[in-house]
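Enquirer: After the sequence you'll find the predicted model.
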Amino acid sequence: MRKLFTCGLLLCAAHTLWAQTNGDNSKLKQLGTELPTPNTYRAASGAPGHEYWQQKADYQIEATLNDEKQSLKGRETITYTNNSPDVLEYLWLQLDQNINAKGSDAQLTETNKIGDGQQSFGALRFLEQDKFEGGYKIFSVKDNTGKALPYTINKTMMRVDLPRPLRPKSSVSFSVEWSYNINDQPKLGGRSGYEFFPEDGNYVYEIAQFFPRMAVYDDVNGWQHKQFLGRGEFTLPFGDYKVSLTVPADHVVGATGELQNASQVLSAKQLQRLEQAKKATKPVLIVSQDEAVQAEKGKPKGTKTWSFSAKNVRDFAFCSSRKFIWDAMQIDVAGRKVMTMSYYPKEGNPLWGQYSTQVVAHTLKSYSKYSINYPYPVAISVHGPVYGMEYPMICFNGGRPEKDGTYSERLKHAMISVIIHEVGHNFYPMIINSDERQWSWLDEGLNSFVQYLTEQLWERNYKSSRGEPSKIAEYMKSDKSLQAPIMVNSESALQFGNNAYAKPAIGLNILRETVMGRELFDFAFKTYAERWAFKHPQPADFFRTMEDASGVDLDWFWRGWFYTTDHVDIALKSVKWSRINTQNPETENDLTRKEQAAQPKSYATMQNEKLLKSTLTDEKPELKDFYTTYDPLKVTPQDKQKYERYVASLSEDEKATVNSGLNFYTVEFENIGGMIMPLIVRMEFEDGTDSVARIPAEVWKLNDKNISKVFVTKKPVASFTLDPYLETADADLSNNSYPAKLTPTRFQLFKESRRPQPNPMQQEKQGTETKPQDGK
């Protein structure tokens, strides 16, 4: 309904109408005590401080793979440099393989249960754990003169006591000898292990966390020696590696770093193919499928030793098998030559031969655009038992087609996505080296975000599983007892995939597209990567850098999205339409007449018009008087004179305003979910055109629960829609429209049966539609 305004009231109504507030709006309070106090090591800007330091750990490793017993034995020499201002009396090492020891904390603290009815063998993994003789055997720890050093093993950590304190700017070298049994990854799980192929009697090994590794000592935690329970991954110092791997003579090995003795372990033909790969525009087969199949048939005696070197990396991993097909292609990344490669058994084809190395190359170029230029000479994707795990320059990925070579679209995208994700981990956290043991989201969330950007650059409208805000809405509005804030320890996060991967990734996408804009966001995000490349960032360093480099106050976003379990549910509560009263009696009275005519009649009035034959005044006209025919909206000379006096009192600007014909809509918004967001309001006009208003989140600064906003338009608005492009992860779209919109849903009737995953490629290959069998 039209509401009448005087010019004086108009000036007030054109501003936002604020609801009363108590003066303590926690949603927009700055992050104060939540963030650590800046210091000389970590600046208030989010950059490393002028006295920032970090430790260095260099390794020389010799390891031997036993293909008959599926075990690994090795010796390493560690040179540890103390760049801290502190004196260290002992060192801490990580013994990750002890997670597989019987009675480990990881096994004891894993919750599980036996349900009624059917139970898969996989659910009984704890029985396999009880059979497996896992964990390290430490044979010796010695100093550089060969003298034994005292050490204490505390589950997945080992303390080495130094004969004399390690002073600042000093180094110490010591050696460790060890062995362990390699886990059957499909049966026991884990981040590395082997897969056995009964068809040909061979193994594929993906080996990581295979040697005792230095823990991080930093300015935030001192020693980061929180026990390894499985989910919270790793915190590791950078260093240089020289690694020699002795394996069966017919094995093909891929590893972190550059191969140092190619002429000793590769044939002349393989060396020639590697040279061809340096100039190729598509992957070149170093070992073909036919050659790999031939190698599967024989198991010659003897061994070969493959030597690798890697500089300024935080870890080392490798793969080994006689089943491997190996392809490679060299690419240029900002002037640096990088060899992209893939290792995979024949069971991975045709998917792996067609896509893997191309995805590796694409990922390096995309991540270099948004982060830093890829600095290493090699990047490898390996197909084996581990579906997705990352290490410097090498990663383990899943995605295996059917035995007939066909695959579903879903499987294809899953394989491409996991390769992008794991290769992307070279940047987060292998280079931008965050503390995974404490903050999974700081590597998984940031990496999942850039993964989304990379997927969209791979193929238009790529079906990304994480990235679009609408995909996180259901999780965020779910039972709060089943959620934890993003800013929680890795082991305590509930719904880990949503908490550490999807929610932070989608939050960054909202910042990029809706809150900050791409230009500001991309500059700030890249600044963070450049500042903390080859260093150890903390969450506060990320939060502060994003604000420092963009000039955008984001404390409200970090507080709501990362520190709480609030969700986004902003309701468009009501709309009131107003127009200026021109006080022109001819115009205003005519509008009033039309409005009155448009008013709905009551049911009683409609019944009287239909059933009431006559009234008393109809029967007795003498009862009628002046008011029987009086028209209160008839314009009188007095009305015209009053209007003329009013117009004469106005300035030219005031006359223009009065006669502008503007429409004023007072829209009320209610924050139901608790998480504030910018308001994106689409107004569709009666003539079919539309306009979108974008209002920053600071609109909630005086009241974070209920606010109202006046929208001024030249054309009448037919409808309002809040968050029309699904930008803010609003969990309830039913209250986002005015007038309210009904959205139909569809349901399907079906017979009870288990339906196989669609595989159109297989169906076409077979020439017939695969039909589900009832009850199977």
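Expert: Right, received. Where do you want to start?
Enquirer: can we go C-alpha only for contacts and neighbour counts from here?
Expert: Will do.
Enquirer: For the residue positioned nearest the centre of the chain, which non-adjacent residue is spatially closest?
Expert: Centrality entry for the chain: nearest residue to the mean C-alpha point is A505, 2.6 Å, by CA atoms, centre = their mean. With CA to CA, 6 or more residues apart in numbering as the criterion, A505 has its nearest non-adjacent residue at 4.3 Å, and that residue is F449.
Enquirer: Report the contact partners of the one you found.
Expert: Listed by CA atoms under 8 Å, 6 or more residues apart in numbering, the contact partners of F449 are R466, G467, P504, A505, I506, L508, N509.
Enquirer: Could you rerun that using 10 Å?
Expert: Contact analysis of F449 by CA atoms under 10 Å, 6 or more residues apart in numbering lists 421, 443, 466-467, 501-509.
Enquirer: and the residues you listed, which two are the farthest apart?
Expert: The span of the contacts of F449, defined through CA to CA, is set by H421 and G507 at 17.5 Å.
Enquirer: quick one: which of these two has more around it?
Expert: H421 (28 against 23; other CA atoms under 10 Å).
Enquirer: Tell me which helix or strand that one sits in.
Expert: helix 409-424 (DSSP states H and E).
Enquirer: Does K480 touch Q495 like I think?
Expert: No. Between K480 and Q495 there is no contact under CA atoms under 10 Å: 11.4 Å.
Enquirer: joint contacts of those two?
Expert: Common neighbours of K480 and Q495 (criterion: CA under 10 Å, 6+ apart): none identified.
Enquirer: Isn't Q270 up against V252?
Expert: No. Contact criterion CA under 10 Å: Q270 and V252 do not qualify, at 11.2 Å.
Enquirer: can you list residues touching both of those two?
Expert: Here Q270 and V252 share the contacting residues V287, W326, scored by CA under 10 Å, 6+ apart.
Enquirer: For my notes, confirm E195 occurs in a strand.
Expert: Yes. Counting by DSSP: H, G, I helix; E, B strand; the rest coil, E195 is located in a strand.
Enquirer: Give the burial count for it, as a bare number.
Expert: Using other CA under 10 Å, E195 has 19 other residues around it.
Enquirer: do V141 as well
Expert: Based on other CA under 10 Å, the number of other residues close to V141 is 20.
Enquirer: secondary structure class for the residue nearest to the centre of the chain?
Expert: Taking three-state DSSP, the label given to A505 is helix.
Enquirer: so after the helix ranked longest in the chain, what's the next helix or strand?
Expert: The longest helix of the chain (DSSP state H) is helix 351-370. Once the chain leaves helix 351-370, the next helix or strand it forms, by DSSP H and E, is strand 378-383.
Enquirer: Reformat the contacts of F449 as TSV; add distance to T565.
Expert: Formatted as TSV, the contacts of F449 follow (distance: CA to CA, whole Å):
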residue	distance to T565
H421	26
D443	20
R466	19
G467	19
Y501	15
A502	14
K503	11
P504	12
A505	16
I506	15
G507	13
L508	16
N509	18
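Enquirer: ok, structure two:
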Amino acid sequence: MTHPCAVRRVLFAAAAFALSVTFAPLPGKAQPPAGQRRPQLPDTGGRSATYDPLKTFAPFAMPDAVNSYRSGNGAPGPAFWANQADYEMHASIDTATQTLTNDEIITYTNNSPDMLNSLWLQVEQNTYRTDSRARTFAGGSRRPGADQSSEGTVFESMELMGNGKNAKAEKATYVISDTRARIDLPAGLAHGAQIKVHIKYHYKVPGQWGGRTSVGKSKDGYEIYDIAQWYPRMCVYDDIRGWDTQPFLGNEFYTEFGNFDNYITVPASMLVAGSGVLVNEKDVLTKAQIDRLAQARTSDKTVMIRTVAEIKDPASRPKQDGTLTWHYHMDHTRDAVFSASAGFVWDGAKINLPGGKTALSLSFYPAESAGDEGWGRTTEYAKDTIENMSHDWFSYPWPVMTNVAGFSSGMEYPAMVFDGINSKNKGLFVVTAHEVGHTWFPMIVQSNERRDAWMDEGFNTFIDIYESDQFQKGIWGPKRDGEYAPGGGFPADEIAKIIADPEAPVMLSRADAIREKYRHPITYFKSAEGLYILREEIMGHEVFDRAFRKYIKDWAFKHPTPSDFFRAMASEGGEDLDYFWRGWYQNNWTMDMAAKNLKWVDAADPSKGSVVTIVQNGQLVIPTWIEVKFEDGTSTKTKLPAETWMQKATFDMAITSPKKVASVTIDPEHRVPDNDRSNNEVKQ
């Protein structure tokens, strides 16, 4: 038997021989003398007076940490939860006093791991009170006008009820705080438990616009009620802040998902457009309207359900006197709204969705808006937008999309939007595509709009860019409007001027703190351009689309934060994007690249090619195309990756062709926001 020590000696000798072979000098490769290191390469890096690589490429600290609720890959974690709020509402409008009255039951489910000792409601009609915080808030056009004031929401009663069969109602103890109300619970609401809140209230509907709810008259004298932010609703309780109770100052919404049953009683002469599916067609429509609605569900062309000529025809309503109650139902939604008028034209068409599924596009509008230059095409616009965005990003989840022409123009809600009565042609297409596009952000992927408005307005503006290119092969593209490149030029050049403004806020600012002057330029334009740069310049279509679709799918009907988005795109996209998150979102860093010193490597030997120096003068780094034009009329393009600037501020770019170079141009197509294009070209 061989002794174990002998075996170990043999194995050690074999290992030593293997190491000597592994690290033996390569044939023909010069080696430094024994005991000396290889000579160090010359250091061509370092910072300049205006660019510090260590600052741009420093690790980026995400605003929120990873935990069991939110994973490091940007997806919801294994312990993620969200509470649910279901609503049953019995509302009516007194047209003589323009007063809305509602009998509301909220069923609230606590899915959090916490014991809740109170509930918080949003009571947004209180923004019209003369003592509301919005009155002194410098929020620009979204602040209530001096002539728009009311008592706000007037509570008639509020009761708490358990969820059992024999549960008894108990008068609620509550405190109003501006546009919020805190309800004290007599006993804690444990994980998995439900409670019902029964509220009776009324409020006077404000006039035109009115901060997203309104009443006004069409030219033919019919009132149009656009009813939104109309019911006390649950604030979000989440894993980030617990109760998120920001007051309503003008920015939009953060609400829980749930199921809605809305019963809306109005004069029988009125049509009611509502979020979701009309449950009781036979009670509120004529036989002809029911048949036309059924036809619209299977028609790719717009079907008239109620024509202009029928507005004044008594036969277009099932009865002429008294009231009718319309019942709309919608599942898995964060909100539900409605509009009512006796003067509505109504049309619809089928929406074709992935997997052979369909939905219904509907439009309601007054007679003055009718015609092919106006609202006669809005159903077509909404249909096209939903079909394209469903194919590109995530399939439309609800059975209906409704667009209403009223006085709350340019506002979006789940499965229903309000647009302008007087909008026509391209302007009407643009606003329809934008408001319908909000389906994806924030109606499906619901970020916190009151804190991070850029995550819905900017993301939606981004997907609008491609809808403008797609509709009838870009007949009204490219997208250039008040939301994106309003000057009509290169978006990169326009955004460069905005981020160079020292007063411009960064995107990671609280939404309410962004002045009206910068709301569209930063919240819409810069956010959209950031995604456009990610897709077109940094990640490429295939990689970006896969990552962005996964982000949407992962966070559908949930509440992502900026950190979730940043992690999702970097993880699935396979790129370290810290430099871009810091430069574009956390700061308003500017970009300035310069070309200089174009020359032959060896003037006596053209075969050695040419060299040009590219300089990084700005702190913002984005991968950028460099175009080389030769004197014979040919040209080449090379993209310099972000890593070019990880250690240095200057780069000597080799041009290996022996042909004489006529010029070198940085970003010839104006794809990146270079702040100074006067130094982008050098000639030999």
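Expert: It's in. From a predicted model like this one, the values you see are computed outputs, not experimental measurements.
Enquirer: Aligned to the residue nearest to the centre of the first structure, what sits in the second structure?
Expert: Aligned counterpart of A505 of the first structure in the second structure: A528 (TM-score structural alignment).
Enquirer: Next: I486 of the first structure.
Expert: Per TM-score structural alignment, I486 of the first structure is aligned with M507.
Enquirer: That match: how many residues sit nearby?
Expert: Residues within reach of M507 of the second structure, counting by other CA under 10 Å, total 23.
Enquirer: Tell me the secondary structure at the closest residue to it other than its chain neighbours.
Expert: Nearest residue to M507 of the second structure, sequence neighbours excluded (CA to CA, 6+ apart): Y585, at 5.2 Å. Under three-state DSSP, Y585 of the second structure falls in the helix class.
Enquirer: show me what contacts the residue nearest to D96 of the first structure when sequence neighbours are not counted?
Expert: Leaving aside its sequence neighbours, D96 of the first structure sits nearest to T156 (CA to CA, 6+ apart; 5.6 Å). Each residue near T156 of the first structure by CA under 10 Å, 6+ apart is listed here: 93-101, 104-106, 135-136, 212, 225-229.
Enquirer: now, which of these lie within helices?
Expert: Reading helices off the contacts of T156 of the first structure with DSSP H, I get D105, A106.
Enquirer: from the contacts of T156 of the first structure, which would you call buried?
Expert: 93-101, 104-106, 135-136, 212, 225, 227-229 (16 or more other CA atoms under 10 Å).
Enquirer: Tell me which entries of those lie within strands.
Expert: Among these, DSSP state E puts L93, Q94 in strands.
Enquirer: and the closest residue to G145 of the second structure other than its chain neighbours, how many neighbours?
Expert: Taking CA to CA, 6+ apart, and ignoring the residues beside it in sequence, G145 of the second structure has G210 as its nearest neighbour in space, at 7.8 Å. Neighbour count for G210 of the second structure, taken as other CA under 10 Å: 22.
Enquirer: how would you label G210 of the second structure: helix, strand or coil?
Expert: At G210 of the second structure, secondary structure determined by three-state DSSP is coil.
Enquirer: ok, P485 of the first structure - how many residues close by?
Expert: The burial count for P485 of the first structure: 21, using other CA under 10 Å.
Enquirer: For it, which three-state class applies?
Expert: P485 of the first structure is classified as coil under three-state DSSP.
Enquirer: Kindly calculate the angle that the helix or strand following the helix holding H421 of the first structure makes with helix 351-370.
Expert: For helix 409-424 of the first structure, the succeeding helix or strand toward the C-terminus, using DSSP H and E, is helix 441-458. Between helix 441-458 of the first structure and helix 351-370, the angle comes out at 110 degrees (axes from the mean of the first three to the mean of the last three CA atoms, to 10 degrees).
Enquirer: Run the chain-centre distance for helix 441-458 of the first structure.
Expert: 6 Å (CA atoms, centre = their mean, to the nearest Å).
Enquirer: Please apply the same query to stretch 456-471 of the first structure.
Expert: In terms of CA atoms, centre = their mean, the centre of stretch 456-471 of the first structure is found 11 Å from the chain centre.
Enquirer: same deal with stretch 516-525 of the first structure?
Expert: Remark: stretch 516-525 of the first structure is offset 17 Å from the chain centroid, using CA atoms, centre = their mean.
Enquirer: residue range for that stretch in the second structure?
Expert: Matched against the second structure by TM-score structural alignment, stretch 516-525 of the first structure falls on residues 539-548.
Enquirer: got the buried residues for that stretch?
Expert: M539, V543, F544, D545, A547, F548.
Enquirer: Now distance to N73 of the second structure too, for the residues you listed, in JSON lines please.
Expert: Formatted as JSON lines, these follow (distance: CA to CA, whole Å):
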{"residue": "M539", "distance to N73 of the second structure": "17"}
{"residue": "V543", "distance to N73 of the second structure": "15"}
{"residue": "F544", "distance to N73 of the second structure": "15"}
{"residue": "D545", "distance to N73 of the second structure": "16"}
{"residue": "A547", "distance to N73 of the second structure": "11"}
{"residue": "F548", "distance to N73 of the second structure": "13"}
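Enquirer: So which of those sit within helices?
Expert: Short answer: those in helices (DSSP H) are V543, F544, D545, A547, F548.
Enquirer: neighbour-wise, which of Q270 and V252 of the first structure wins?
Expert: Ranked by neighbour count (other CA under 10 Å), Q270 of the first structure and V252 place V252 first, with 22 against 18.
Enquirer: Translate the more buried one into the numbering of the second structure.
Expert: In the second structure, V252 of the first structure lands on L271 (TM-score structural alignment).
Enquirer: ok, its match to F344 of the second structure distance?
Expert: 7 Å (CA to CA, to the nearest Å).
Enquirer: between the two, what contacts are shared?
Expert: Joint contacts of L271 of the second structure and F344 (CA under 10 Å, 6+ apart) are R306, F364.
Enquirer: Contacts made by the helix or strand I495 of the second structure falls within with the rest, please.
Expert: Using DSSP H and E, I495 of the second structure sits within helix 491-499. Contacts with helix 491-499 of the second structure, where a contact means CA under 10 Å, 6+ apart, come from 479-480, 484-488, 504-506, 518, 521-522, 525-526, 529-530, 532-533, 584, 587-592, 669-677.
Enquirer: Of those residues, select the buried ones using a PyMOL command.
Expert: The PyMOL selection below is limited to those of those classed as buried (16+ other CA under 10 Å):
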select buried, resi 479+480+484+485+486+504+505+506+518+521+522+525+526+529+530+532+533+584+587+588+589+590+591+592+670+671+672+673+674+675+676+677
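Enquirer: So which of the contacts of helix 491-499 of the second structure sit within strands?
Expert: Per DSSP E, the contacts of helix 491-499 of the second structure never map to strands.
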